[in-house]
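>>> Next come a sequence and a model predicted from it.
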Amino acid sequence: MNPLEYKNFYDKVGRLNGWDFSQLKVVSEGKQWDFYNEVTQRCKKSDLLLDIGTGGGERLLSISDSALLLVGIDNSNGMVQTAAANLHKSNKSNVRFLQMDAANLEFPSSFFNMVTCQHSHFCSEEVAKVLVQESWFLTQQVSNNDKYNIKQAFGRGQQFGADEGILKDKYLSELARAGFTEIQFYEYDATEYYESYEDLVFLLKYTPIIPDFGACDDDFNILQKFIADNQTAQGIRTNSNRFMIIARK
């Protein structure tokens, strides 16, 4: 998908679901960290935290007790609408959600004590601009080989066919040029087992793993064959390939 198609996709998904996948019945083996646990381990109660690409704000709201003020931004109007609705239901008083482009962070320089970004684009120079000195930036991203057997079955998919490590190398070099130090890189490739056909349909409908999933009837035939080929006693097998970068300004 091109940038406009991505934006339209996330606006639609944002209004319908936000970024909430808590209903999925899936078991992971080999997952080495939980991103927002890593965030809270480094966060102080007095910190101001910025979350880039916050989606429906589900995870940011779940860690609201970890900082003084938490600001979630997303470039998708649909996502921000859902985040605002989730905030209203939560009754949290120290969380704000704004629609904003990660390439143009409209905050004062050296404003935040921590910046986070999960599964979304970011601009290293903009992150460095809004962070105070001696502060942390954490990001988790989807690696090229995530859900690889699903993409193989469909013959298309997010980052399918891209050079391995190209996104990792891009972000590592950009962070170094922006003045970040103590840059740490971690990666895991966990096995996932989805319980049912319905779980996989939900996953593919509300993520860009397979662009335009369901647009043609053959997609569901391919999915049925994929399930038959990858059904195990534990569930329908695929993988979750993630990398995390932790950097200090």
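Alright, I've got the coordinates.

>>> Every contact and neighbour count from this point should use C-alpha atoms.
Noted.

>>> if I look at the most centrally placed residue in the chain, how far off is residue 208?
Taking Cα atoms, centre = their mean, the centroid of the chain lies closest to residue 119, which sits 2.4 Å from it. Distance, residue 119 to residue 208, by Cα to Cα, to the nearest Å: 11 Å.

>>> what comes up buried for stretch 63-74?
64-74 (16 or more other Cα atoms under 10 Å).

>>> These into a markdown table, with extra columns for distance to residue 246?
Below are the buried residues of stretch 63-74 laid out as a markdown table (distance: Cα to Cα, whole Å):
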| residue | distance to residue 246 |
| --- | --- |
| 64 | 21 |
| 65 | 22 |
| 66 | 18 |
| 67 | 18 |
| 68 | 21 |
| 69 | 21 |
| 70 | 19 |
| 71 | 19 |
| 72 | 19 |
| 73 | 20 |
| 74 | 21 |
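
>>> so which of those would you say is closest to residue 16?
For those, the residue nearest residue 16 by Cα to Cα is residue 74; the value is 15.6 Å.

>>> Nearest spatial neighbour of that closest one, chain-adjacent residues omitted?
Of all residues not flanking residue 74 in the chain, residue 53 sits nearest, at 4.6 Å (Cα to Cα, 6 or more residues apart in numbering).

>>> repeat for residue 151
In space, and not counting its chain neighbours, residue 151 is closest to residue 157: 5.2 Å by Cα to Cα, 6+ apart.

>>> The one you found against residue 146, yeah?
No - Residue 157 lies out of contact with residue 146 (Cα atoms under 8 Å); the separation is 9.8 Å.

>>> the strands in the chain, which residues?
For the chain, strands defined by DSSP state E occupy the ranges 26-29, 48-52, 69-74, 95-99, 112-118, 131-142, 181-194, 236-248.

>>> so can I have TSV of these showing distance to residue 12?
Shown next, in TSV, are the strands of the chain (distance: least, Cα to Cα, whole Å):
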stretch	distance to residue 12
strand 26-29	24
strand 48-52	19
strand 69-74	14
strand 95-99	15
strand 112-118	19
strand 131-142	21
strand 181-194	24
strand 236-248	24
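
>>> next, the one to line up against it:
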Amino acid sequence: MNELDYEKFYDKVGKTNGWDFSQMKCKTEEETWDFYQDVTKELKKSDVLLDIGTGGGESLLEIASSAMMLIGIDLSHSMVDTAQKNVLNSPYENAAFFQMNADNIQFPNQFFNVISCRHSPFSTSEVARVLKENGTFFTQQVSEHDKYNLMEKFGRGTIHKKDGELKNRYLNELKEIGFSEVKAYEYNVAEYYETEDDLIFLLTHTPIIPNFGKDKEDFKLLKQFIEENQTKKGIVTNSKRFKIVARK
């Protein structure tokens, strides 16, 4: 998905649900991590945090009490509009949201103590530029073989990409640009969707299966997928993520 496609897709999502997946019933029974709670462990009350690809800002607002100031940026106008409405309806006055390209972060050099980026593209050079010395960068990304059985059924998505390619690219870029300590973590766990509607919600609000629903054949394939992957716990697929923690 190129930058223009990304903006169009997430503008559409922002107008319909603001990236709020709280209504979707999905669970895992294996150990994972809580990305933003991991970020808070690094934060001090005096810190300024940047969140790249902040979406509707819901996750950032949940940790607003952990820092002096939190700034969220997103490429999508609709997402930022949603985030700005969410902050007005929250009890916090220390969070602000801006429409901004992660390849051109419009803040001064060494402005942020901590930078987070969850499921969004980022520029390694821009992260290094705006992060203070001794600052920490956290990112969590979706691995290429996330939702592997779904992509296998539909024959499209990132199934044809080498798993681990994105992780290795980011690791190499962060090391080459001068981060002193770079560590990677990953998990691959079973994920269960309670109903067909929950799975449809996922597929129509994420680019896992590109252009899902535009062809009537997609719903025939989805029905087959559900029949093949229905369990007592729900409709099973996999959730595969990697996390990188880099200290400058």
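Right, received. Where do you want to start? Keep in mind it's a predicted model, so treat the numbers as computed, not measured.

>>> Who are the contact partners of the residue nearest to residue 74 of structure 1?
Contact partners of residue 53 of structure 1, counting by Cα atoms under 8 Å, 6 or more residues apart in numbering, are 72-75, 102, 117-121.

>>> hmm, 7 Å instead?
With contact taken as Cα atoms under 7 Å, 6 or more residues apart in numbering, residue 53 of structure 1 is in contact with 73-74, 117-118, 120.

>>> Repeat that for residue 27 of structure 2.
Contact analysis of residue 27 of structure 2 by Cα under 7 Å, 6+ apart lists 191-193.

>>> switch the cut-off to 10 Å
190-194, 233-234, 236 (Cα atoms under 10 Å, 6 or more residues apart in numbering).

>>> Could you do residue 223 of structure 1 as well?
So residue 223 of structure 1 contacts 150, 153-154, 197, 200-201, 204, 214, 229 (Cα under 10 Å, 6+ apart).

>>> thought residue 184 of structure 1 was touching residue 168?
No - look at residue 184 of structure 1 against residue 168 with Cα atoms under 10 Å: they stay out of range, at 11.5 Å.

>>> and the two? which has more neighbours close in?
residue 168 (18 against 12; other Cα atoms under 10 Å).

>>> Could you measure from the more buried one over to residue 156 of structure 1?
21 Å.

>>> same question, residue 9 of structure 1
The spacing between residue 9 of structure 1 and residue 156 of structure 1, counted by Cα to Cα, is 17 Å.

>>> With neighbour numbers in mind, choose between the two.
For residue 9 of structure 1 versus residue 156, neighbours defined as other Cα under 10 Å are more numerous around residue 9 (19 against 15).

>>> number of nearby residues for the residue nearest to residue 108 of structure 2 when sequence neighbours are not counted?
Using Cα to Cα, 6+ apart and skipping residues adjacent in sequence, the residue nearest residue 108 of structure 2 is residue 130, 6.2 Å away. Per other Cα under 10 Å, the neighbour tally for residue 130 of structure 2 reads 21.

>>> Could I have the buried ones of the contacts of residue 27 of structure 2 as PyMOL selection syntax?
Here is the PyMOL command that picks out the buried ones among those, judged by 16+ other Cα under 10 Å:
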select buried, resi 191+192+193+194+234+236
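
>>> measure the aligned residue in structure 2 for the residue nearest to residue 74 of structure 1 to residue 105 of structure 2 for me?
Aligning on TM-score structural alignment places residue 53 of structure 1 opposite residue 53 in structure 2. Using Cα to Cα, we find residue 53 of structure 2 at a distance of 12 Å from residue 105 of structure 2.

>>> Residue 240 of structure 2 too?
29 Å.

>>> Kindly report the same for residue 122 of structure 2.
Separation of residue 122 of structure 2 from residue 105 of structure 2 (Cα to Cα) stands at 10 Å.

>>> what sits against the nearest residue to residue 142 of structure 1 once chain neighbours are set aside?
Of all residues not flanking residue 142 of structure 1 in the chain, residue 242 sits nearest, at 4.9 Å (Cα to Cα, 6+ apart). Neighbour list for residue 242 of structure 1: 31-33, 119, 140-146, 186-190 [criterion: Cα under 10 Å, 6+ apart].

>>> ranges for the helices of structure 2?
All helices of structure 2, identified by DSSP state H, fall at 3-16, 35-40, 58-62, 77-88, 124-130, 148-154, 165-177, 196-205, 217-229.

>>> Residue 248 of structure 2: which of those helices is closest?
Across the helices of structure 2, the minimum distance to residue 248 of structure 2, taken as Cα to Cα, is reached by helix 124-130, at 7.6 Å.

>>> Mean deviation, that closest one versus structure 1?
For helix 124-130 of structure 2, the mean deviation from structure 1 after alignment is 0.8 Å (mean Cα distance after the TM-score superposition for structure 1).

>>> helices or strands next to that helix in the packing?
Applying 3 or more Cα pairs under 10 Å, 6 or more residues apart in numbering; DSSP states H and E, one finds that helix 124-130 of structure 2 contacts strand 48-52, strand 112-118, strand 131-142, helix 165-177.

>>> so how far is that helix off the chain centroid?
Relative to its chain's centre, helix 124-130 of structure 2 lies at 19 Å (Cα atoms, centre = their mean, to the nearest Å).

>>> Please list the residues outside it that contact it.
With contacts defined as Cα under 10 Å, 6+ apart, helix 124-130 of structure 2 is touched by 50, 52, 102-117, 123, 135-137, 170-171, 173-179, 247-248.

>>> of those, buried ones?
Judged by 16+ other Cα under 10 Å, buried ones among the contacts of helix 124-130 of structure 2: 50, 52, 102, 105, 111-117, 123, 135-137, 170-171, 174, 179, 247-248.

>>> aligned partner of residue 36 of structure 1 in structure 2?
Per TM-score structural alignment, residue 36 of structure 1 is aligned with residue 36.

>>> Could I get the contacting residues of its match?
59-60, 62-63, 116-118, 138-140.

>>> repeat for residue 100 of structure 2
Contact partners of residue 100 of structure 2, counting by Cα under 10 Å, 6+ apart, are 52-53, 72-77, 80, 106.
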